[in-house]
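Colleague: one predicted model, sequence on top.
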Amino acid sequence: MTEFGSASFSRRALLGAFAATAVAAAPSYTKAAGFLRGSGDIRRIKMYSARTGEKLDMIYWVEGEYIRDAVHEVTYFMRDWRNNKVKNIDTRTLDILAASHNLLDVTEPYMLVSGYRSPETNAMLRSRSSGVARNSLHMKGQAADLRLQSRSVSQMARAAAACHAGGVGRYTRSDFVHMDCGPVRSWGS
C-alpha cells in the first residue's frame, strides 16, 4: 500500500477508480489519450519480447509531457528484431497501447509480437503471407502486434476499438491483436 496524505489506497483500488473513470468518460473522447486522462498524470507501457528476451516497464509521459529518453527506450525496444533497425515509434501508438492496457485492467505486460518492421522485413513477411500490407504502418513506427495471456484476442480488440483512435486487427488464429494510430478501422476475426 502507498500513503497519500492521511488516506491509504491500494494499487488495485487506484486502478479500479481509473478504469471506472475511463469507461464512464469513453463516449466523450475520440482519441486514446482521452482514456488516459485522470490516470495520475502519468502514462506507462509494460511489454516483453519473447524474441529478444527483453522487458520494458516504462513511464513515458508525465504531467502533459512525453519523456524523450523514455520514448527513445521504447523505440529501441520495439525495433525490428530481425536486423536491429530502429525507427521512432509514434507516441500516438504508445497512447493507444497504454489506454487499451488500462481498459483491460491487467498488470500483465503485453507480449510484443511485432513493432517496427524495416522495409526488408516487411517484404520478406509479405512473400510468406497475404495478410501483410505492402505499406504497413509497422514500417512507419505506427503499429504494434500484441498478445496477453490473460485476455482473449476479442477482449483486447474491443479495448483497442473503444479508444476510437486507430486501426484494430484481430488475428485469432495467430493469437495477437494489431493496434495502430492510422485511420479508425477494424478487420479480422
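Modeller: Yep, it's here. Numbering: from 1, shown residues only.

Colleague: only C-alpha atoms for contact and neighbour calcs from this point on.
Modeller: Will do.

Colleague: buried ones in the helix or strand hosting Phe18?
Modeller: Using DSSP states H and E, the element containing Phe18 is helix 11-25. Residues of helix 11-25 classed as buried by neighbour count (16 or more other C-alpha atoms under 10 Å): Leu15, Phe18, Ala19, Thr21, Ala22.

Colleague: just stretch 66-84 next, same as before
Modeller: So, applying 16+ other C-alpha under 10 Å, buried residues of stretch 66-84: Ala70, Val71, His72, Glu73, Val74, Thr75, Tyr76, Phe77, Met78, Arg79, Asp80, Trp81.

Colleague: same question, stretch 151-171
Modeller: 153-171.

Colleague: quick one: contacts for the residue most central in space within the chain?
Modeller: Most central in the chain under C-alpha atoms, centre = their mean is Leu97, positioned 1.9 Å from the mean C-alpha point. Taking C-alpha atoms under 8 Å, 6 or more residues apart in numbering as the contact definition, Leu97 lies against Ile45, Ala160, Met179.

Colleague: and the comparison structure, right after this:
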Amino acid sequence: MTDVRPSSISRRGLLQAFAATTLTAAPTFANAAGFLRGGGDIRRIKMYSGRTGERIDMIYWVDGDYIADAVKEINYFMRDWRNGKVKQIDLRTIDIMAASHNLLDVSEPYMMISGYRSPETNAMLRSRSSGVAKNSRHIQGQAADLRLASRSVSQIARAASSCRAGGVGRYSGSNFVHMDCGPVRTWGS
C-alpha cells in the first residue's frame, strides 16, 4: 500500500504555474526570437540550395549568444550565387526563418531560392520582372525566399506571419515565401 497525500497546491500556486506556462508558450516579445525561447537554449537553421547543391544544418545560437563561425557559414551559404558576393545576413532574418521552421514542425530543410542579392543581380532581375523591388531587402542581407516540399505557401506564410517580426510575401505561382526583418507587413497570394 502506498501513502498518498493530498497535494498542497494553493490557488495562487496554480495560477503562477499557469502564468509561467503561458509565458513560455507565447512569444515574450513581438519578434521571432520570442518563439525560439520556448524551444530550449539553441537555435538551428536547416537549408539547401538548389542552385549550388549546398546544404547547411547549423546551430547558430546557444545560451543567449550567436556563434560567430556558424553565422559566418550562414552568410556564405546565403551569398549571391550568381557572382559569389557575401554579405552579413541580418540575424533577425535568420531568427524569423528558424522560428517559422520550428512552428511548422518539420524536419525537412528549407529550399532557399534567394538570400543575399548584390545590387547588380537585383538590377538584372528587376529588368526581367516587375515583381523585384528596386530597394529589395535582399540587397541589405535582410531577406530570404524559401520553400518546403511538405508545406504549402499558405502554411509557411502563416507561420512566418505569426512571428509578427517582419515582411512576409506569398508567391504561390512561384511556390515560395519571402521573409524579411523589415516592418511587419504581408502581401501576395
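Modeller: All right, it came through fine. Values in this document were obtained by computation on a predicted structure and should not be read as measured data.

Colleague: let me know the helix or strand that the residue nearest to the centre of structure 1 is in.
Modeller: helix 91-104.

Colleague: who's in contact with stretch 45-55 of structure 1?
Modeller: 56-60, 77, 81, 94, 97-98, 108-113.

Colleague: what do you get if the cut-off is 6 Å, keeping everything else the same?
Modeller: For stretch 45-55 of structure 1, contacts defined as C-alpha atoms under 6 Å, 6 or more residues apart in numbering pick out Leu56, Asp57, Met58, Ala98, Pro109, Tyr110, Met111, Leu112.

Colleague: and what about the spatially closest residue to the fourth one that is not a sequence neighbour, helix, strand or coil?
Modeller: Okay, so that is Ala98 of structure 1. Sequence neighbours aside, Ile45 is the residue nearest to Ala98 of structure 1 in space, at 5.6 Å (criterion: C-alpha to C-alpha, 6 or more residues apart in numbering). Classification of Ile45 of structure 1 using DSSP: H, G, I helix; E, B strand; the rest coil returns strand.

Colleague: thinking again about what came up before, helix or strand right after the helix holding Phe18 of structure 1?
Modeller: Heading C-terminal from helix 11-25 of structure 1 (DSSP H and E), you reach helix 32-36.

Colleague: mean deviation, that next one versus structure 2?
Modeller: Averaged over the aligned pairs, helix 32-36 of structure 1 sits 0.2 Å from structure 2 after superposition, using mean C-alpha distance after the TM-score superposition for structure 1.

Colleague: what lies in contact with that helix?
Modeller: Ala22, Asp95, Ile96, Ala99, Cys163, Ala165.

Colleague: and the fifth one, what is it in contact with?
Modeller: So the one you mean is Cys163 of structure 1. Counted by C-alpha under 6 Å, 6+ apart, Cys163 of structure 1 has contacts Lys31, Ala32.

Colleague: neighbouring contacts of the host helix or strand of Gln16 of structure 2?
Modeller: Using DSSP H and E, the element containing Gln16 of structure 2 is helix 11-25. With contact meaning C-alpha under 6 Å, 6+ apart, helix 11-25 of structure 2 is reached by Gly38.

Colleague: what of stretch 110-126 of structure 2?
Modeller: Contacts for stretch 110-126 of structure 2 (C-alpha under 6 Å, 6+ apart): 47-49, 78-80, 132, 138-139, 141, 144-148.
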